[in-house]
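J.: coords below, sequence missing:
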């Protein structure tokens, strides 16, 4: 980690901004040729929110639109050929954030942009010229969910006004992204406290950031808790983003926003420097527009961290490059089971699943239907008990390590919210906080029994049992239904999903677009046993490439019922 920390520290140093106007103009013209044949529209949904009164402005708009839809590999190709600069790419994303997130449709997905972003981009351009590229993410702008520490001028708040100050140091994953050459572009809004404060919360709302909107239909919910990360990726405000998940917080917003999300196996990615909910389930993971992009980001995140011992176990199976599993070709020899007991909550989603299963069969996969996962719902209470215990213990430890906070414990946070109720609790309360505060230590028998039960029923007697009983390599299901209308008064109207088995067991889960219902995306989930990411990536990538079902956001004010 010392090498990564040195590089991360160097990247944060102030750099003299280099003038790249002439260089950028050439890059912009050339990039339209490099990536123009593979992007989906030059300005998302064909709508333009910037002026096009001059040739230069028109060119800038076209370039920004192409950057918004290009893959990481396409951006990297332009950088390697000298036809693009990191500075030009970063400027384009910052303009889009201003035009779409702050103005125009006002998605409200980005809490803050990094004041050092342009300096970092210029520094990375200079480094590429002088010493070469660090790798496939050199010069690529990435957004981070605002529960991930960065040791710079950006705050790490978890959406709470009580934490609205900078952290002391980078989270391990943030340092790894810096070391890989990423530009940390900014921090994204999230469901406050990662949706673990109230049972009536509205996903995408925080005291710091307000309500994030779904870029497909603005009055619909982006799901959560990685709400801003999902919305920003879909809207083309970054090349990719990092989300975190305890149960559903990567895969649900990926579904609602129509992007790819990877919830890795517990132990692949360090949690050090991430505001915790539950150490037995928490993980960070990539959110991107394509499977290959998500795999590229995952490759930079994985690795052991002595401060997070789950990442150092002998059972951890990681790979230095997950993009090598993004192979074209058929899925012959792969058996996929359909977890039917995680379907049926929306007939439109069921129809999309039927089409997806046909596509998987045409790719050569053997589809076993049904292949239900045992114990659905049988460990819900045990999981909740575990989360309450672990949240109190983990949060108290995290807060004790932050030097610039007035709150040091969960009890302090409860008091802060009561004292600032108008700003922090205008719509919903903090009953989950209060329940967690009443819990004892992690040595309590109640906690230990709940942890053992939830892990057993979701893992060895859940996903693993389904794989073995039906003789399949992985399972597929519907990630979730179409996005519901945002409702701050009564909270989320979640109709169903399949996140819990993989979340509670700590197993991997990938979600990939499989179509839309009246313009609202719905995704296909692929999940399996521990450390089966290579297989899941192969299946998801093959499906994605064969179907191309990701829909481009249209920034509609409400659902267009004239188009199915």
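T.: Noted; the coordinates are in hand. Since this is a predicted model, take the numbers as computed values, not measurements. Numbering: from 1, shown residues only.
J.: alpha carbons only for contacts and neighbour counts from here, please
T.: Fine.
J.: can you give me the neighbour number for residue 222?
T.: Applying other Cα atoms under 10 Å, we find 39 residues neighbouring residue 222.
J.: for the closest residue to it other than its chain neighbours, give me its contacts.
T.: Nearest non-adjacent residue to residue 222, counting by Cα to Cα, 6 or more residues apart in numbering: residue 214, 4.7 Å away. Taking Cα atoms under 8 Å, 6 or more residues apart in numbering, we find residue 214 in contact with 107, 220, 221, 222, 231, 256, 257, 555.
J.: now do the fourth one against residue 494, distance only.
T.: Spelled out, that is residue 222. Separation of residue 222 from residue 494 (Cα to Cα, to the nearest Å) stands at 12 Å.
J.: count of residues packed around residue 22?
T.: 8.
J.: in which helix or strand would I find it?
T.: According to DSSP states H and E, residue 22 maps onto helix 21-35.
J.: what's the answer for residue 4, then?
T.: With DSSP H and E as the criterion, the answer for residue 4 is helix 2-12.
J.: try it against this one:
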């Protein structure tokens, strides 16, 4: 479905090829910033370029669901401020997509991918959106996602939503984009946007980033405010930046952070994370290999072994078999607790939203009435499981939450790092993208995402290489508030390995995407 039929009148609209030839190549945030600073391009023209990209590619990729009616006006305002010498921040005049479970006050619905929330039109921006705007970012629109952030059915197809249809991997249209931040990752990878916001409870930023060949940062819990985000769990949910490069993701992280009185876990940032972009960030670091987060894809593991060589060449010491001994117990506890928390967290969001549906129970009934559009491929077993619980009032909830956090934190990541005296832990992020299967659901074999997700600790994935034509990612994670050391290591690895590659659509046309390394 075309979501733009024509662009605003009065603009000179360039094709991607024309912009690349006449204006320079603007695939990365660094290149865009340089072009804006030099006057080679304006934000107005940049917005029109990305609207053109979305219009050309979205029928194949289903990455974008809504476009902001205010984006072009905001671009012109930011161009005017630039001419007057006022630069709001490192993202001044750069377009950004936000995942469609984040409130924006521009008249767009916050749907979580469900047609049931088409009337959920927030009056105000989420706190993180306010922060982005203060730093000069232009909210271009909303990105498709796995409906309800992949928390409706155990048989779901990642990247499918009632509002956006099936999002598709830009490296192979027959394969999954993973989820739930599927549209955010696809749009960045395919050059439909330079930057996007994702959200993660467990793997929803890092998995789609890895299989789409981009960078994703899941920060420490509380570093980015959760106000205005449709929730799963206050104990694990966080938003995070998704970009083509570590530099772009880091600049975006700096723009998103900020202490929010409306979020009880909100943290003040510790300096500028861009200061950690060190081309020698691996030198002298001890890197622990978490072997029990491997084995779900032998071909991916083989690419990982090559990555270890790069890390060593850059001055890192590899400490093998730095395994997280509590991993099995973490997996055993996580899902049930998420379902209990989800019931109450979602009810609280809905009660204060413009949506006509004020509870999970009401959504379950409405999904039954809209089965043909909302449940053509999979059901709502997770919804029903959550509704059948007592939520946070379950007798063992508080005890089990504390037990789970200890397993992931003090007894998990922290204990592993201390035992092996390492600065960072690494593993392959996830297998290559699997085939989309609306009959059997996702063919997910495992990932490195859970320990950091449950702990609320930072996790960065960076392009690691390829299994045939499909990208795979390398995960860096550590203890709380250690984003700076992860960014330094990830940046050094990215610059040394140069594994990012433009997607070439199989079963479709090649993506008009421009490579870059900064």
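T.: Received the coordinates, thanks. Computed from a predicted model, the values in this text were never measured in an experiment.
J.: the residue nearest to residue 222 of structure 1 maps to what in structure 2?
T.: Matched by TM-score structural alignment, residue 214 of structure 1 corresponds to residue 169 in structure 2.
J.: that match: what secondary structure?
T.: Assigned with DSSP: H, G, I helix; E, B strand; the rest coil, residue 169 of structure 2 falls in the coil class.
J.: please, which helix or strand holds residue 178 of structure 2?
T.: Using DSSP H and E, residue 178 of structure 2 sits in no helix or strand.
J.: run through the strands of structure 1 in chain order.
T.: Assigned by DSSP state E, the strands in structure 1 fall at 110-113, 141-145, 183-188, 205-206, 210-211, 240-245, 260-263, 283-288, 335-338, 366-368, 474-478, 509-517, 520-527.
J.: and those strands, which is most packed in?
T.: Among the strands of structure 1, strand 260-263 has the highest mean neighbour count (mean count of other Cα atoms under 10 Å), at a mean of 34.
J.: if we can go back for a sec, most neighbours out of the contacts of residue 214 of structure 1, which is it?
T.: Of those, with other Cα under 10 Å as the count, residue 222 tops at 39 neighbours.
J.: quick one: contacts for it?
T.: 203, 204, 212, 213, 214, 228, 230, 231, 253, 256, 257, 483.
J.: quick one: which of these is nearest residue 499 of structure 1?
T.: In terms of Cα to Cα, no member of these lies closer to residue 499 of structure 1 than residue 253, at 11.5 Å.
J.: residue 266 of structure 1 maps to what in structure 2?
T.: The pairwise alignment with structure 2 assigns residue 266 of structure 1 to residue 221, based on TM-score structural alignment.
J.: from what I see, that match and residue 459 are in contact.
T.: No. Residue 221 of structure 2 lies out of contact with residue 459 (Cα atoms under 8 Å); the separation is 10.8 Å.
J.: check the gap between the equivalent of residue 126 of structure 1 over in structure 2 and residue 74 of structure 2 for me.
T.: Mapped onto structure 2 by TM-score structural alignment, residue 126 of structure 1 lines up with residue 80. From residue 80 of structure 2 across to residue 74 of structure 2, the span is 10 Å (Cα to Cα).
J.: what does residue 245 of structure 2 give?
T.: Computed as Cα to Cα, the residue 245 of structure 2 to residue 74 of structure 2 distance reads 25 Å.
J.: higher neighbour count, the two?
T.: More crowded of residue 245 of structure 2 and residue 74, by other Cα under 10 Å: residue 245, with 28 against 21.
J.: what sits closest to the more buried one if chain neighbours are left out?
T.: Nearest to residue 245 of structure 2 is residue 215, by Cα to Cα, 6+ apart, at 5.7 Å.
J.: the one you found against residue 242, yeah?
T.: Yes. Residue 215 of structure 2 lies in contact with residue 242 (Cα under 8 Å); the separation is 5.8 Å.
J.: okay, and the common contacts of those two?
T.: 209, 249.
J.: quick one: map residue 390 of structure 2 onto structure 1.
T.: Using TM-score structural alignment, residue 390 of structure 2 sits opposite residue 440 in structure 1.
J.: next one: the match of residue 214 of structure 1 relative to residue 182 of structure 2, how far apart?
T.: 8 Å.
J.: same check on residue 436 of structure 2?
T.: Residue 436 of structure 2 sits 13 Å away from residue 182 of structure 2, going by Cα to Cα.
J.: of these two, which one has the most company?
T.: Higher neighbour count among residue 436 of structure 2 and residue 182: residue 182, with 35 against 24, using other Cα under 10 Å.
J.: tell me who's in contact with the aligned residue in structure 1 for residue 98 of structure 2.
T.: In structure 1, the residue matched to residue 98 of structure 2 (TM-score structural alignment) is residue 144. Residue 144 of structure 1 makes contact with 184, 185, 186, 187, 188, 229, 241, 242, 243 under the criterion Cα under 8 Å, 6+ apart.
J.: make it 7 Å
T.: Shown in contact with residue 144 of structure 1 (Cα atoms under 7 Å, 6 or more residues apart in numbering): 186, 187, 188, 241, 242, 243.
J.: what does residue 102 of structure 2 give?
T.: Contacts of residue 102 of structure 2 by Cα under 7 Å, 6+ apart are 110, 126, 228, 229, 230.
J.: the third one and residue 17 of structure 2: what is the separation?
T.: Taking Cα to Cα as the measure, residue 228 of structure 2 and residue 17 of structure 2 are separated by 38 Å.
J.: can you redo the contacts of residue 144 of structure 1 as JSON lines with distance to residue 544 of structure 1?
T.: As requested, these are arranged in JSON lines below (distance: Cα to Cα, whole Å):
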{"residue": "186", "distance to residue 544 of structure 1": "28"}
{"residue": "187", "distance to residue 544 of structure 1": "28"}
{"residue": "188", "distance to residue 544 of structure 1": "26"}
{"residue": "241", "distance to residue 544 of structure 1": "19"}
{"residue": "242", "distance to residue 544 of structure 1": "21"}
{"residue": "243", "distance to residue 544 of structure 1": "21"}
